[in-house]
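Enquirer: coords please:
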Amino acid sequence: MSRLELSPNFSDPDAFYAALTEAHRERSEADSERINARLILLLANHIGEQQVLEEALSIAAADSEQPR
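Expert: I've put the predicted structure just below:
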């Protein structure tokens, strides 16, 4: 049973960030939301394990509840 990897695991985080921001450049808010939704579903499919996905969702949802 896998656990969610929480340690830094990017081979090149700056390159990924640059590609992500470029994918959103000059897009409408609705287009950006569609890109994010598709990206989430593609990565969730790649992970595949329900328990890992639920752990990630729980962590992401808890973080969004924190005051800013």
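Enquirer: When you work out contacts or count neighbours from here on, use the C-alpha atoms and nothing else.
Expert: Noted.
Enquirer: tell me which element the most centrally placed residue in the chain falls in.
Expert: Closest to where the C-alpha atoms of the chain average out (CA atoms, centre = their mean) is I40, at 5.6 Å. For I40, the host element (DSSP states H and E) is helix 29-47.
Enquirer: Could you also give me the structure for this second sequence? I'd like to compare it with the first:
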Amino acid sequence: MTLDTTPRIADPDGFFALLVEAHRGLSAEESRRLDARLVLILANQVGDMAALCAAIEAARAAGTKVSDAGR
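Expert: Have a look, this model is predicted:
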């Protein structure tokens, strides 16, 4: 499956601000748990296992590229 990574968030800066605010005052562990709950809620919204697998692969590949660039 090809993942559609076309930007579709109407207000990306607003979304980022909401995400940052959601983490305000949380410990590192609480932030990780918030992120995990958010991922599961959004994965449920997507629902398509092929799309979820493609998204995981894309996220891992993006993380690897960032890690490799910092070396």
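Enquirer: Please state the offset of the helix holding I40 of the first structure from the chain centre?
Expert: Relative to its parent chain, helix 29-47 of the first structure has a centroid offset of 8 Å by CA atoms, centre = their mean, to the nearest Å.
Enquirer: Superposed on the second structure, what's the mean shift for the next helix-or-strand element following it?
Expert: Proceeding N to C from helix 29-47 of the first structure, the next assigned helix or strand is helix 50-64, under DSSP H and E. Superposing on the second structure places helix 50-64 of the first structure at an average distance of 0.5 Å from its equivalents, by mean CA distance after the TM-score superposition for the first structure.
Enquirer: rewinding a little: and the residue nearest to the centre of the first structure, what's its match in the second structure?
Expert: Using TM-score structural alignment as the criterion, I40 of the first structure maps onto V39 of the second structure.
Enquirer: what's next to the helix holding I40 of the first structure, contact-wise?
Expert: Residues from elsewhere that reach helix 29-47 of the first structure (CA atoms under 8 Å, 6 or more residues apart in numbering): 23-24, 53.
Enquirer: Pull out the buried members of those.
Expert: L53 (16 or more other CA atoms under 10 Å).
Enquirer: okay if I get the contacts of helix 29-47 of the first structure as CSV plus distance to R34 of the first structure?
Expert: CSV is the format used below for the contacts of helix 29-47 of the first structure (distance: CA to CA, whole Å):
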residue, distance to R34 of the first structure
A23, 11
H24, 10
L53, 20
